[in-house]
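>>> need coordinates for the below:
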Amino acid sequence: MADEVVEGLKTKFGDAIKDVYEKSRRRTYITVDAARLPDIAEYCYKDLGCRFQICTGMHLEHGFEILYHFAMDRADRIINLRVILDLEKPSIESIARRVPAAEWIEREMWELLGIEFRNHPDMRHLLLTDDWLEGNYPLRRDWKDWRGGEHDTSE
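You can find the predicted model right below:
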């Protein structure tokens, strides 16, 4: 089943499919061109009938990695679409208008990692307060608590 999905993606999206890594029978990672990610995500969601699970982001030394996790429930497979974004100005087109379940997680990644999701339908704070210092992203590797002092985390 994974081979059919990968071949279908390669046929439909050509050069936008950069790399394929099959970690196991159930999990495939597909690195895609960030500019084509919205089209590819929509295809997985609408045409392949995948269920959007979540997306995860990581601040790496060379950029930001986002993994969009799609479940093919009937086939017992997870398709992970992977993009790498620029380290200095991480930005990508939002998939939330095409895959509505992505709306909250994109907001969370914007707040915590500082990734810009262009054309997001409702980009406002989700977890952090509205007075949170702009440009201060707690999940970045270089984050330093801007409030200073020690904090009681026992609550």
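
>>> going forward, measure contacts between C-alpha atoms and count neighbours the same way
Fine.

>>> helices of the protein, start to end?
Ranges of helices in the chain, per DSSP state H, are 2-13, 37-42, 103-113.

>>> may I see those helices arranged in TSV, with mean neighbour count and distance to Phe64 as well?
Shown next, in TSV, are the helices of the chain (neighbours: other Cα atoms under 10 Å; distance: least, Cα to Cα, whole Å):
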stretch	mean neighbour count	distance to Phe64
helix 2-13	14	23
helix 37-42	19	15
helix 103-113	21	9
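
>>> what would those helices look like in a markdown table with distance to Leu87?
Listed next are the helices of the chain as a markdown table, based on distance: least, Cα to Cα, whole Å:
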| stretch | distance to Leu87 |
| --- | --- |
| helix 2-13 | 26 |
| helix 37-42 | 18 |
| helix 103-113 | 11 |
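
>>> the structure of the following sequence is requested for comparison with the preceding one:
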Amino acid sequence: MDTMDTPQIIKSFESALDGALTGTRVYEREIAVKRNTYTSLWLDVKRDGFRAAILHVCHLQENPHFTVIAPVDRGDTVELLYHFSLFYGRHLSAIALVLRVTLSKADLTIPTITDIIPGAIFSEREVQEMMGVTVAGIPDNRRLFIPDEFPKGVYPWRRDDTGPEKMLKVLPGRQGIQHEQHD
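Below you'll find the predicted structure:
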């Protein structure tokens, strides 16, 4: 598909997701010597429309560049930020696209996208072991970064009681450093 501008992309998601798109934000910044504009488009998507959103990304560009899933612990919820680059490789056309899905900690389940974007497997495995999110249908459920001996139910990136507070150690030379506390 040819490139689209930001309003066209938003409108296409509104049509494709039938009410599952709950919010949009557009960030533009000037980059490089020529001060070209680089656009980041953030879309909030309900979990029940998430796979349709991923399929729509693939409709906009046959092989979108999937970057990473960035999870954020927000207290009672976990946000999953799926980062993509659309229209890359076309001069001044690339757009950063972030699909944000917010999950209640009472139900930290999201469907896999590896059948659509196989390269997402590593990020999905990472989110499972580091945040405790269950990725339903993931083809490879093994841990990727932490050893099998690591305690079950402890998630290194969580800020709640499932986080590794008791397991933290101060590395040599780091004594006395105050770390930022997040509420």
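
>>> to which residue of the second structure is Ile84 of the first structure aligned?
Under the alignment by TM-score structural alignment, Ile84 of the first structure pairs with Thr102 in the second structure.

>>> ok, the residue lying closest to Val68 of the second structure once chain neighbours are set aside - how many residues close by?
Distance criterion Cα to Cα, 6 or more residues apart in numbering; nearest residue to Val68 of the second structure, sequence neighbours excluded, is His83 at 5.5 Å. If you count neighbours by other Cα atoms under 10 Å, His83 of the second structure ends up with 19.

>>> likewise the one 5 residues further on?
Applying other Cα under 10 Å, we find 16 other residues in the vicinity of Tyr88 of the second structure.

>>> quick one on the thing from earlier: which one in the first structure is aligned with the residue nearest to Val68 of the second structure?
Using TM-score structural alignment, His83 of the second structure lines up with His69 in the first structure.

>>> so that match makes contact with Gly57?
No: contact between His69 of the first structure and Gly57 fails when scored by Cα atoms under 8 Å: they sit 11.2 Å apart.

>>> can you show me the strands along the first structure?
Taking DSSP state E as the test, the strands found in the first structure are 17-24, 27-32, 51-59, 64-72, 77-85, 91-93, 116-118.

>>> how about stretch 117-129 of the first structure: buried residues?
The neighbour-count check on stretch 117-129 of the first structure (16 or more other Cα atoms under 10 Å) flags 117, 120, 123 as buried.

>>> residue in the second structure paired with the first one?
With TM-score structural alignment as the criterion, the equivalent of Phe117 of the first structure in the second structure is Val135.

>>> and its match, how far from Glu129 of the second structure?
When distance is defined by Cα to Cα, to the nearest Å, Val135 of the second structure is 10 Å away from Glu129 of the second structure.

>>> next one: Gly163 of the second structure
Gly163 of the second structure sits 12 Å away from Glu129 of the second structure, going by Cα to Cα.

>>> which residues do these two both contact?
Counting by Cα atoms under 8 Å, 6 or more residues apart in numbering, the contacts common to Gly163 of the second structure and Glu129 are Tyr155.

>>> Leu48 of the first structure matches what in the second structure?
By TM-score structural alignment, Leu48 of the first structure lines up with Leu60.

>>> and Lys10 of the first structure, by the same measure?
Aligned partner of Lys10 of the first structure by TM-score structural alignment: Glu14.

>>> ok, now which ones touch its match?
20-21.

>>> how about Gly132 of the second structure, nearest residue that isn't a chain neighbour?
Sequence neighbours aside, Tyr155 is the residue nearest to Gly132 of the second structure in space, at 6.0 Å (criterion: Cα to Cα, 6+ apart).

>>> now do the same for the one you found: its match in the first structure.
Under the pairing rule here (TM-score structural alignment), the equivalent of Tyr155 of the second structure within the first structure is Tyr137.

>>> how close does that match sit to Asp152 of the first structure?
Separation of Tyr137 of the first structure from Asp152 of the first structure (Cα to Cα) stands at 20 Å.

>>> of these two, who's got more company?
Counting neighbours by other Cα under 10 Å for Tyr137 of the first structure and for Asp152 shows that Tyr137 has the greater number, 20 against 5.
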